[in-house]
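Student: After the sequence you'll find the predicted model.
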Amino acid sequence: MARLINFLLKAAAFGVLLTLVAVIAVYFLASQSLPTYDKEVALPGVTAPVEIVRDNANVPHIFGSFGASDEDVYFGLGYAHAQDRLWQMTVLRRTAQGRLSEVFGARTLESDNLMRRLDIYRLAQQSVAVQSAGTQAALRAYSAGVNARLLEINEHALGRGAPEMFLFPAPVAPWQPADSLALLKLLAVQSSTQMQNEILRTRTSLALQDPDRLRDILPDAPGNGISVLPEYSDLFPSLKQFSNAASPQPSTWPLPERGFSSASNAWAAAPKRSATGGTLLANDPHNTLTAPSAWYLARLELATGGVIGATLPGIPAVLSGRSDELGWGITASYLDDQDLYIEELNPENTEEYKTPIGFASFRTRRAIINVKDATPVTSTLRWTENGPVLPGGMFNLSSITPPGHVVSLAWTALTPKDTSMTAAIDLMRSQNVNQAITAAEAFVAPSFNLVLADQTQIAMKTIGAVPQRSSRHQSKGRLPTPGWRRENRWQGRAPYAANPIFRNPRGGILGNTNNKLVERPFPNHISYDWGDSQRIHRWQRLMQTREVHTRDSFIEAQQDTVSFAARTLLPLIGADLWFTGEAAPQGTPERKRQTALNLLAQWNGEMNEHLPEPLIYAAWVRALQNRLIEDDIGPLSNAFAHVDPLFIERVFRDIDGASAWCDIRQSALIESCSDISRLALDDAILWIDETYGGTLESLRWGDAHQANHIHEAMGRIPVLRYFVNIRQSTSGGDNTLQRGLTSGRGSAPFTNTHASGYRGVYDFADPDGSVFVTSTGQSGHFLSRYYDDLSQLWRRGEYIPMSLDENLARAASVGVTRILPR
């Protein structure tokens, strides 16, 4: 027995030793790819010395020495991107190319199949030639910087460049200009949802017995659109005399520092609405939360001056940021830039489809997708004159496609003459609002609302190609239409001058929260499907409750967590329930309902992570929407993952008979909206009890609304996921300015999955007092201290300085990389 125990002890010790050796080996291999920031290195591709000064947040400030050109600075950006985000860049490139399955196997086949059919990488290759000469030079230099880092990794055996490369080994091809253009097109893929809107509208219209109810469940945004605010004194006449006084002089005291696809916020204030007399601009683009963040902070010292802000690794441009003279921010415009077409096949020859002048042959190409550990998949890609043909298995297209037909997609991004990169590069070099608006004309896709501020002006312009539709279009672009009818086909691009523009409004403030911008008759409508209809109301209130704003008041608005939707809906859905219940014993469902209603009756709608009320409210309206729509549209109700406040409001205000949704068709009784509201509240309380337990008063919204920054490759691997994923309790919700869009599905429907990956506030009275932050950190290497160092600042609503002062960057630097020509 003693010998057995002795043997087991030795075996256990040996096992522990082996585990320790394995951990050390893994750590050693992974740490080899950690970049060294303080060094001097000679590399090919640069014509003069370049310095990359990393400030204390690891933001690279890239300077060319005397004799260096802008191309050398772009080289430095490519090198810095590859130092910190090489894995992310290669995965994004493979995504655009439709080659993920070579690395990840069959699980990414659907993505590869779609990307091959959209053909965005081939279109990107063709678009290189249409860029301006300066942009082509910038793309070549940026590519050379990335490739110089790849050369350095190979020459010095730097752990393959990223720890993920050991788990998912695959050759890394040299970076090319087309790769950057493809990533910008990939951003367009991730930004537009008009195709999905058309499909859902079609499927819902087919499922509904009463066609009039379609306008309830998929309502149009009401009103004429909001983009500028009125004169403050028009709202508060008693203050007119004060507002007509001279603008206050800029303050000399330093302002205190303070730290969602498509979605975003951006707003600007003119000097007369600024406490310091300088323009202000705030921007926070929203995207799917990932680790690392999609955004990367950088500063470029170009011949036209310094530029600092948010870049996307792989793209040599600051997409949201500022120079000394100009600030710019972006929001998703929700432009209707996609149309689906039903294409009729020739019954005598299915290789042909119907056109306005007869049958024509599809343009076809064979595609082979190599799949790791599996047989390659071969498919035939087809295009019509309208665009690529999508198979019926994608997006449930088969459910809306008649026999003998296929579906094709028209989309502004699917052009070989996409000059969006030239527009992005020229925008960085612009010195004022007027130049920026002119530069943005070359932008094709994705479409943005570009919010601008220079020293004296503010403006907002919708940029991106707007399809020119015929006024006789059968569905006005809202439903798939016959592709062979001439009136349904696009007629080119609408004039850039027709894109909405708002410049120097009399009220001094403009902005966008993905809300409806304008009310125009078709075909000049811009869109029928806008983004969030709720945040804009809270923004209006915050902007107009004070006459002048500061950098801090703009930050306050970015961080605001009050839900206008909750304040609107609770009085409606609880109208017949407040304080009407009879006394009920402790622990009974009736008592819990009373407790929930009492809590909500005293709540101000703030989606604070420490409060129970946001969770009760969110669970209630989610259960309510499910009860309202399940019996009418059946399994299709799963497609409505998020609560639409406009739908709930229409139902409970009985707009155009919308209260018909409250009656359950399958029951003999005729239920009222109060009945359904009460049942939904009971559903919510039961779900909360089963999921969280305890008392309602002890709930925390932040426990349900955790921000999940998931590593896209290793985030679901056991053990590793605990090292690479970032989870945080967060405030906010679907309809707050500090937006934290919930997942809406599964056992954790309120997980925060889509939020502001970048926040920036630019103050032109004190430009170096401007601030910015990203949702994780600069590095994509999970062993780096810069992997998640910004995430806690982001969670707490804090920022880091956004300064173009070279001395400040050098004084607090964590390393200086000096690149010399080889």
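Tutor: It's in.
Student: from here on, contacts and neighbour counts on C-alpha atoms
Tutor: Noted.
Student: after the strand or helix carrying residue 449 comes which helix or strand?
Tutor: In this assignment (DSSP states H and E), residue 449 forms part of strand 448-454. Downstream of strand 448-454, the first helix or strand assigned by DSSP H and E is strand 458-463.
Student: Which elements pack onto the next helix or strand after that next one?
Tutor: Downstream of strand 458-463, the first helix or strand assigned by DSSP H and E is strand 481-482. Packing contacts for strand 481-482, counted by 3 or more CA pairs under 8 Å, 6 or more residues apart in numbering; DSSP states H and E, involve strand 338-346.
Student: could you redo the last one with a cut-off of 10 Å?
Tutor: Applying 3 or more CA pairs under 10 Å, 6 or more residues apart in numbering; DSSP states H and E, we find strand 481-482 packed against strand 338-346, strand 405-411.
Student: Show me what counts as buried in whichever strand or helix holds residue 651.
Tutor: In the assignment (DSSP H and E), residue 651 maps to helix 645-652. For helix 645-652, burial by neighbour count (16 or more other CA atoms under 10 Å) applies to 645, 646, 647, 648, 649, 650, 651, 652.
Student: about what we covered before: let's have the helices and strands packed on strand 481-482 in TSV, adding distance to residue 154 and mean neighbour count.
Tutor: As requested, the helices and strands packed on strand 481-482 are exported to TSV (distance: least, CA to CA, whole Å; neighbours: other CA atoms under 10 Å):
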stretch	distance to residue 154	mean neighbour count
strand 338-346	43	23
strand 405-411	40	23
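Student: Which one, of those, ends up nearest to residue 618?
Tutor: Residue 618 sits nearest to strand 338-346 of all the helices and strands packed on strand 481-482, at 32.3 Å, using CA to CA.
Student: Put this next to the first one:
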Amino acid sequence: MTRIFKWLFRLTTATFILIFAFGALVYYFASRSLPDYDKELQTGYVSAPVEIVRNNANVPHIFGETDPDVFFALGYAHAQDRLWQMTTMRRTAQGRLSEVFGAQTLDIDKLLRRLGIYTLAVSSVESLSERSRVLMTAYANGVNARISEVNEESLGRGAPEMFIFNAPIAPWRVADSISIQKLMSLQLAGHLDEEVLRARVSLALSDETRLKDILPDHPGKGVADLPEFAQLVPGVPKYVQTADLKSHPLSPFPERGLAGASNAWAAAPARSASGGTLMANDPHLGLTAPAIWYLARLELSSGGVIGGTIPGIPAILTGRSAQLGWGLTSAYVDDQDVFIEEINPNNPDQYLGPNGYQDFVTRKTIIKVSEQEPITLTLRWTDNGPVLPASNFDLGTVTPKGHVAAVSWTVLSPADTSMNAAIDLMFAQDVREAIRNSEAFLAPAQNLTLVDSDTIAMKVIGALPRRSARHQSQGRLPSLGSKVENRWQGRLPYSSNPEFVAPVGGILGNTNNKTVDRAFPLHVSFVWGDSQRVQRWQRLMQGRAVHTRDSFIEAQLDTVSVTARSLLPLVAADLWFTAGTTAQGTQERQRKEALDLLANWNGEMNEHLPEPLIYAAWMRALQDRLAKDELGPLISEFKHVEPLFIERVFRDVDGASAWCDVIQSAPVETCTDVARMALDDAIIWINERYGDNFESLRWGDAHQATHDHPVLGEVPLLRTFVNIRQSTSGGDNTLQRGRTSGEGDDPFHNVHAAGYRGVYDFADPDSSVFIISTGQSGHPLSRYYDDLAQLWRRGEYIPMSLDEGLARAAAVGVTTLLP
């Protein structure tokens, strides 16, 4: 027995030693790619020594003799911290994910090849200005210097992920940066989805007049009546199998409702307590680990600039210099149109144009797939744009037999000059120069908010398609591509883009709300990203005679939902305090407890409160009950509560209360009946998911921010180390926006929020602050992988100073790049 015990002990000990040794070996190889921030590197690309001073938040402050040297160092710093992220985004734009990840990403690759994003990026290099070409080449050389260093010194392949998904890293090219900029356009685009959905809902509803309820126009005049889609394009099939392009973590195509959002606002000196201009900006994108944003400071010939960059793109996209501050919000310009192209029944290689049948422009491309045979894809383009298969974007549901769908999109330009504008903006010295420098910007269309020492402004930058006033659907529905009146006629002049300079009230801003009310075809958009946050913003801005940096921070972090304050009195009007005495543990008792809590709630979506969870679950169940019988399977497309829809129904605007009656049932249900049933649905769901004690509920348990690694985030064990999950406040319609997923077992997970926040005070610029949602490093073993995440969650910031002395005093390392 003693002998057996000894052998078991030895075997157990040996097993632990092997596990420890294996873990130590994995850690050794993974840690080899951790950057050394305190060193000298000899390189032949800089004209004089360049310093990268890393402050205690790992923000690189770059000092060089020339602008190309500074951009070289930025490329090097990006590649030090985010090489895996950069190369993965490049593969996505190239349509080459399947070479590494296999068949699971094949549909994404096919669509990117059909759109031709990378091919268009390569051709756009010729459209760069001389300055942009020089600086972007220097940036690419900086990235390649890091890649060479990794290879020559065996630095763990540059990132731990490279060991799992081993693939050679090609040298960085100027076109790669343009392609990533174009990739961001895909992530911010939503009009294609809206156009197709509008057509599908039009076909599904028995009463066409109800379309304006479920897909309401934002308040304001100028929208003309539209024909039914069935009249425009007859013979549409009822159902077509579609490919799931959006659920994969590497997909650049957003789910509906997650196409882009942001906040930005500014105050003129007259509305500032300090006497200087103020500005706040927080662009919203899908949450990932690491964040898409990377903080950096560049000392240029025109002065220092500091703010948020996206690794792979050599520009401060949102930030400030000593003279100028700039921020971005999605402008929701209608820059996508779907065209239904008729195929020649006698020749499938032709489609109908305005002057008869003409040939598709075709070419073949080969997609390599890991562990499978390569796939040859035939790409087709019409005059209107690339032809997409019926399985993409649900296009098959609106495309009749004998037709195909093509897409016009401003990002599909072979002469994209957007990078010229992004680079030139950093050199601008005042608002007017910044507006002029942004004319070259094409896509994604943005509201550019600007402040200098005494002026505030906002300008829509990006291409606005020129449409005919005779367009059949005004761009709101797919239209026949053969008709001249439906086709784009170039771009509207930049001077026609909405512009607001030095407003009399001294305050301007945008929450993706409707900014102008112009008649089609100068309308900008029929679909906007917000009709709710802007109401709270207006109240906070006008509630003070003057503002401070702190009041701007307070507004940026505000979690009060005007949507909840507006909808609850409508929906619960006949339910408040109507319950009699009820027994403990009954459905009626729980309904009464829920209503009592909501009756005394101020609408604050605080993570520690139960009311936000009850409210959110109720509104979700209510919308489902209102629309499911009319829309059928299409209800799955409405993953988020549409506040204007519920408001129209409960106010009975133009007879919208008809949605409350369940078509399939004999009784005539009232809106009060549906509200009560929906509340019961919500209570049952909460009981099953979180328990039946309302007092112990926490909104933050449901509203967790999901900073997940796009590749390793679903791998057992590894996800524990690479994913960052946090309890968060806010919601779909609060200024501190935490957009929920709207699907699955955790429909209230916070998946889309402000990955960057910045607040700038030009009376005391060095008191400006900023933050990103994770950390600077993309390396899970780095202490800078998630060090900023808790600050972000708590609504804290780090200094945003251009003071070189402060950067050096807090330096954790200085990298010197030598000629």
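Tutor: Sure thing, it's come through. Predicted model only: the values in this text are computed from it and were never measured.
Student: picking up where we left off before, so which bit of structure 2 is the helix holding residue 651 of structure 1 matched to?
Tutor: Taken onto structure 2 by TM-score structural alignment, helix 645-652 of structure 1 occupies residues 643-650 there.
Student: what separates the matching stretch from the chain centre, distance-wise?
Tutor: Averaging C-alpha positions (CA atoms, centre = their mean, to the nearest Å) puts stretch 643-650 of structure 2 26 Å from its chain's average.
Student: Mind listing residues that contact it?
Tutor: Contact partners of stretch 643-650 of structure 2, identified using CA atoms under 10 Å, 6 or more residues apart in numbering, comprise 212-219, 531-532, 563-564, 566-568, 570-573, 619, 622-623, 626-627, 651-660, 670-672, 675, 733.
Student: according to the alignment, the strand holding residue 449 of structure 1 goes to what range in structure 2?
Tutor: By TM-score structural alignment, strand 448-454 of structure 1 lines up with residues 446-452 in structure 2.
Student: now stretch 149-167 of structure 1
Tutor: So stretch 149-167 of structure 1 sits over residues 146-164 in structure 2, by TM-score structural alignment.
Student: what comes up buried for the matching stretch?
Tutor: 146, 147, 150, 155, 156, 157, 158, 159, 160, 161, 162.
Student: what about the helix or strand where the first one lies, how far off from structure 1?
Tutor: Under the criterion DSSP H and E, the helix or strand holding residue 146 of structure 2 is helix 130-153. Once the two are superposed, helix 130-153 of structure 2 sits an average of 0.4 Å from its aligned residues in structure 1 (mean CA distance after the TM-score superposition for structure 1).
Student: Counting by contacts, list what that helix packs against.
Tutor: Applying 3+ CA pairs under 10 Å, 6+ apart, one finds that helix 130-153 of structure 2 contacts strand 39-42, helix 67-94, helix 174-187, strand 313-321, helix 418-427.
Student: in structure 1, what residues pair with the third one?
Tutor: Helix 174-187 of structure 2 lines up with residues 177-190 of structure 1 when matched by TM-score structural alignment.
Student: Tell me roughly how far that stretch lies from structure 2 on average.
Tutor: Mean deviation for stretch 177-190 of structure 1: 0.4 Å (mean CA distance after the TM-score superposition for structure 1).
Student: Check whether residue 418 of structure 1 really touches residue 188, as I assumed.
Tutor: No. Using CA atoms under 10 Å, residue 418 of structure 1 is not in contact with residue 188; the gap is 11.6 Å.
Student: quick one: which of those two has more around it?
Tutor: With neighbours defined as other CA atoms under 10 Å, residue 418 of structure 1 and residue 188 compare such that residue 418 has more, 27 against 21.
Student: Counting neighbours, what do you get for the closest residue to that one other than its chain neighbours?
Tutor: Take residue 418 of structure 1 and drop its neighbours on the chain: the residue closest to it by CA to CA, 6 or more residues apart in numbering is residue 127, 5.6 Å away. Neighbourhood size, residue 127 of structure 1 [other CA under 10 Å]: 21.
Student: again, but for the one 5 residues further on
Tutor: Residue neighbour count, defined by other CA under 10 Å, stands at 16 for residue 132 of structure 1.
Student: Tell me the spacing between it and residue 442 of structure 1.
Tutor: 10 Å (CA to CA, to the nearest Å).
Student: if I look at the two, which residues touch both of them?
Tutor: Residues touching both residue 132 of structure 1 and residue 442 (CA under 10 Å, 6+ apart): 419, 421, 422, 423, 426.
Student: and the third one, what pairs with it in structure 2?
Tutor: Spelled out, it's residue 422 of structure 1. Aligning on TM-score structural alignment places residue 422 of structure 1 opposite residue 420 in structure 2.
Student: wait, isn't its match in contact with residue 134?
Tutor: No. The pair residue 420 of structure 2 / residue 134 is not scored as a contact, 11.2 Å apart, by CA under 10 Å.
Student: These two - which one has more neighbours?
Tutor: A count of neighbours by other CA under 10 Å puts residue 420 above the other of residue 420 of structure 2 and residue 134, at 22 against 15.
Student: OK, contacts around the nearest residue to that one once chain neighbours are set aside?
Tutor: Sequence neighbours aside, residue 132 is the residue nearest to residue 420 of structure 2 in space, at 5.7 Å (criterion: CA to CA, 6+ apart). Counting by CA under 10 Å, 6+ apart, residue 132 of structure 2 makes contact with 68, 125, 138, 174, 314, 417, 419, 420, 421, 422, 423, 424.
Student: And the residues you listed, which is closest to residue 106 of structure 2?
Tutor: Using CA to CA, residue 174 comes nearest to residue 106 of structure 2 of the contacts of residue 132 of structure 2, at 25.7 Å.
Student: ok, now how distant is the closest one from residue 134 of structure 2?
Tutor: Relative to residue 134 of structure 2, residue 174 of structure 2 is positioned 10 Å away (CA to CA).
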